[in-house]
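Student: Just a sequence and a predicted model for now, questions to come.
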Amino acid sequence: MIYTQLGRTGLRVSRLALGTVNFGGRVEEPEAHHLMDHALERGINLIDTANIYGWRVHKGHTEEVIGRWLGKSPARRDQVVLTTKVGDPMSEGLNDRGLSARNIIASCEASLRRLGTDWIDVYQMHHLDRSVGWDEVWQAMDLLVAQGKVRYVGSSNFAGWDIATAQAVAQRRNSLGLVTEQCVYNLVTRYTELEVIPAAQAYGLGLFVWSPLHGGLLGGVLRKMRTNSAVKSAQGRALEALDAQRDTIEAYEKLCADHGLDPAVVGMAWTLSRPGVTGVVIGPRTEQHIEGAIEALECALPESLLAELDVLFPPVGRGGPAPDCWLS
């Protein structure tokens, strides 16, 4: 396993994070426990979840599953870096959502109970809440840090200017501010290169990518559909994107085959190779998915293949950060 520091912090994390969005509904609890065991054995020390995960059973279910796994061994909590998220609606309650100080603090307490732990390593805002001022957000987060319930604060799905605004207020309050951003980024969705990655680099944030295979679209979807083995890639965002990009994906899978590489390995290895990317969040359903991600982490794509991928999946405009990418 390859480890790195999380942004400008001294916290060391694996470049692969075990995402748990599939726990509950797609991966039942015994198998979820087995996957966490296997990930830990293979050196993955970062476990990423959210208070809303497990909604196919009930919201909060995934945190409960992780909590029962942690409870099996007192040593496990010290072995893992645990992240969760706040902000999505947890009920029909008027204040059971968003980033008000009330909901941030109440949601943290509820996550701690479900996880069976005294602290959260990185507490992430799942989405921006433009109805709440940053002074209120940081007042709540600073309190949780001072109480020892949260070690660091992160964001997810923020724009570059949101990161800048959050950091400006945090600095004024003498707070550490954001230490990580979690965003979507892959060969198909390269908008992150414009401003989010530059902002994360400028402010010293670690950047973890979710959906590095665009929901399975880049994981050999056409081959899997031909063999009736497609699961996640045959539905949702991946299927919608496939309708518009079938020719490109067909060319992509052929290109990977010509280089003797699995499409899932290529897609993830490309994301891991990008400047500013700390690591990726994987959402495995099997041990093989974890092993495939480790293979991608260890795979150095040849320059010729990287160039061909840029032709198939061109960057926005001229490429690189804004505004240079669109200047003539």
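Tutor: Cool, got the structure.
Student: Every contact and neighbour count from this point should use C-alpha atoms.
Tutor: Fine.
Student: Pick out the residue closest to the middle of this protein.
Tutor: Most central in the chain under C-alpha atoms, centre = their mean is residue 210, positioned 3.5 Å from the mean C-alpha point.
Student: so how far is residue 68 from it?
Tutor: To residue 68, residue 210 is 25 Å away according to C-alpha to C-alpha, to the nearest Å.
Student: Can you report how many residues lie near residue 39?
Tutor: Neighbours of residue 39 under the rule other C-alpha atoms under 10 Å: 21.
Student: Helices of the stretch 101-250 of the chain, start to end?
Tutor: Counting by DSSP state H, counting those that start in this stretch, one finds helices in the stretch 101-250 of the chain at the ranges 101-115, 134-146, 160-172, 196-202, 221-226, 236-258.
Student: Can you lay out the ones you listed as CSV showing mean neighbour count and distance to residue 283?
Tutor: Listed next are the helices of the stretch 101-250 of the chain as CSV, based on neighbours: other C-alpha atoms under 10 Å; distance: least, C-alpha to C-alpha, whole Å:
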stretch, mean neighbour count, distance to residue 283
helix 101-115, 19, 19
helix 134-146, 18, 27
helix 160-172, 16, 25
helix 196-202, 20, 22
helix 221-226, 16, 16
helix 236-258, 15, 15
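Student: ok, the residue nearest to the centre of the chain - contacts?
Tutor: Contact analysis of residue 210 by C-alpha atoms under 8 Å, 6 or more residues apart in numbering lists 182-185, 280-282.
Student: out of those residues, which are buried?
Tutor: When those are checked for burial by 16 or more other C-alpha atoms under 10 Å, the buried set is 182-185, 280-282.
Student: ok, and here's another one to check against it:
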Amino acid sequence: MQYTQLGRSGLKVSRLCLGTMNFGPHTEESDAHAIMDSALDSGINFFDTANVYGGTGHRGRTEEILGRWFAAGGGRRERTVLATKLYGSMSDRPNESRLSALNIRRALDASLKRLQTDYIDLYQFHHVDRKTPWEEIWQATDVAVQQGKILYSGSSNFAGWHIAQAQEAAARRHTYGLVSEQSIYNLLNRNVEREVIPAAQHYGLGLIPWSPLQGGLLGGVLREGRGGERRTEGRALEALKQHQEQLRRFEDFAVELAQEPGDVALAWLLHQPAVTAPVVGPRTPDQLDAALRAMDLALDAGALQRLDEIFPGYRTAPEDYAW
């Protein structure tokens, strides 16, 4: 396993991040524990979750599954860089969502209890809160840091200017600010290249891409027997129709490389200079093994150029859309 610094911090994390959103809704607890054991044994030390994960009516269940895994001992917690998130509603009560000082305090304590740990390595804001000033957010976060309940802060689904807002407010308070941004980023969705990635690089944030295979569309969906039938409804079907020609060219290129399409898509992300660790969310041990294969796949300049031709990216704003 390869390791790198998380943004400008001194924290070392694996180049793959284990996403746990499927644990509970789609993966039974015993299987989730086996996947986490396998991930840790393979060198993946970076685990990502969120307080809302667990499925409709079971928010918090995923954190509880991780908590029971940590409680099993064997150095599991000590060997894991644990990331979780807050923002989404945990109930219909008015102060159990977003980033108010009250919710940060309550949500953090609830996550610590479910996770059966006394600290979170990376506490992430799951979405920008336009109704809470950054001075309040950072004050509450600083208290949590001083209490030893969190070590680092990160963002998720922020625009470039939200990152700038957060970091400038942190600078005014002489506090550390964000060390990471978790955004959707893959060959089919490269929007963050315009402003989010430049902002993250300027302020020293590591990029943690989620949905590296765009919900499975980059995993060989056009091939017979690849599970495409489960993506033939709603927005997934629309996306498949919209990008069918690109996906066909991509899968043909993967054949030329003698590689699986999903391995190529994940390896491409690992070659992007701003990327710290893509979030892989396996439902089964076999899917984890497939993600690990991408670590050993080196794409040369010619291969990267071909992928750019199939899935054109963006230049940094404003040059992308102005002279």
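Tutor: Received it, and whenever you're ready, just let me know what you need. Please read all numbers here as calculations on a predicted model, not as lab measurements.
Student: TM value for the aligned chains?
Tutor: In this superposition the chains share a TM-score of 0.96, using TM-score structural alignment, normalised by the length of the second structure; 323 aligned residues with a C-alpha RMSD of 1.4 Å.
Student: quick one on the thing from earlier: looking at the contacts of residue 210 of the first structure, which is nearest residue 149 of the first structure?
Tutor: residue 182 (20.8 Å; C-alpha to C-alpha).
Student: residues contacting the closest one?
Tutor: Per C-alpha under 8 Å, 6+ apart, neighbours of residue 182 of the first structure: 154-157, 207-210.
Student: With residue 184 of the second structure instead?
Tutor: 157, 192, 209-212.
Student: since we're on the counterpart of residue 121 of the first structure in the second structure, how many residues are nearby?
Tutor: Superposed on the second structure with TM-score structural alignment, residue 121 of the first structure falls opposite residue 121. Using other C-alpha under 10 Å, residue 121 of the second structure has 18 other residues around it.
Student: From residue 13 of the second structure, how far out is residue 121 of the second structure?
Tutor: Applying C-alpha to C-alpha to residue 121 of the second structure and residue 13 of the second structure gives a distance of 11 Å.
Student: now do residue 112 of the second structure
Tutor: Counting by C-alpha to C-alpha - residue 112 of the second structure and residue 13 of the second structure are separated by 21 Å.
Student: and if you look at residue 130 of the second structure?
Tutor: Applying C-alpha to C-alpha to residue 130 of the second structure and residue 13 of the second structure gives a distance of 30 Å.
Student: Also residue 222 of the second structure?
Tutor: Applying C-alpha to C-alpha to residue 222 of the second structure and residue 13 of the second structure gives a distance of 34 Å.
Student: One more: residue 215 of the second structure?
Tutor: According to C-alpha to C-alpha, residue 215 of the second structure stands 24 Å off from residue 13 of the second structure.
Student: cool, and residue 256 of the second structure?
Tutor: Residue 256 of the second structure sits 32 Å away from residue 13 of the second structure, going by C-alpha to C-alpha.
Student: likewise residue 210 of the second structure?
Tutor: 16 Å.
Student: before we move on, back to that, could you let me know which of the contacts of residue 182 of the first structure ends up closest to residue 178 of the first structure?
Tutor: Looking across the contacts of residue 182 of the first structure and measuring by C-alpha to C-alpha, the closest to residue 178 of the first structure is residue 154, at 4.9 Å.
Student: if I pick that closest one, what's in contact with it?
Tutor: 122-125, 178-182.
Student: ok, the residue nearest to it when sequence neighbours are not counted - how many residues close by?
Tutor: Leaving aside its chain neighbours, residue 154 of the first structure sits nearest to residue 124 (4.2 Å; criterion: C-alpha to C-alpha, 6 or more residues apart in numbering). Look at residue 124 of the first structure: counted by other C-alpha under 10 Å, it has 25 neighbours.
Student: same check, this time on the one 3 residues further on
Tutor: Residue neighbour count, defined by other C-alpha under 10 Å, stands at 16 for residue 127 of the first structure.
Student: Check residue 10 of the second structure too.
Tutor: Residues lying near residue 10 of the second structure (other C-alpha under 10 Å) number 9.
Student: related to what we said a few turns ago, in terms of neighbours, single out the busier of residue 215 and residue 13 of the second structure.
Tutor: Taking other C-alpha under 10 Å, residue 215 of the second structure and residue 13 do not tie; residue 13 has more neighbours (21 against 11).
Student: you'd agree that one is in a strand?
Tutor: Yes: counting by DSSP: H, G, I helix; E, B strand; the rest coil, residue 13 of the second structure is part of a strand.
Student: what is in contact with residue 121 and residue 13 of the second structure at once?
Tutor: Joint contacts of residue 121 of the second structure and residue 13 (C-alpha under 8 Å, 6+ apart) are residue 81.
Student: quick one: the strands in the stretch 201-323 of the second structure?
Tutor: 206-210, 279-280 (DSSP state E, counting those that start in this stretch).
Student: Okay, angle between the longest one and helix 196-203 too, please.
Tutor: Using axes from the mean of the first three to the mean of the last three C-alpha atoms, to 10 degrees, the direction of strand 206-210 of the second structure lies 150 degrees away from that of helix 196-203.
Student: Average offset of strand 206-210 of the second structure relative to the first structure?
Tutor: Taking mean C-alpha distance after the TM-score superposition for the first structure, the mean distance separating strand 206-210 of the second structure from the aligned residues in the first structure is 0.7 Å.
Student: what's around residue 218 of the first structure, how many residues?
Tutor: 27.
Student: give me every residue that touches it.
Tutor: 249, 263-264, 267.
Student: any idea how far residue 189 of the first structure is from it?
Tutor: 11 Å.
Student: what's the answer for residue 171 of the first structure, then?
Tutor: Distance from residue 171 of the first structure to residue 189 of the first structure, by C-alpha to C-alpha: 31 Å.
Student: picking that back up, need the contact list for the residue nearest to residue 154 of the first structure.
Tutor: 83-86, 153-156.
Student: With that, I have no additional questions.
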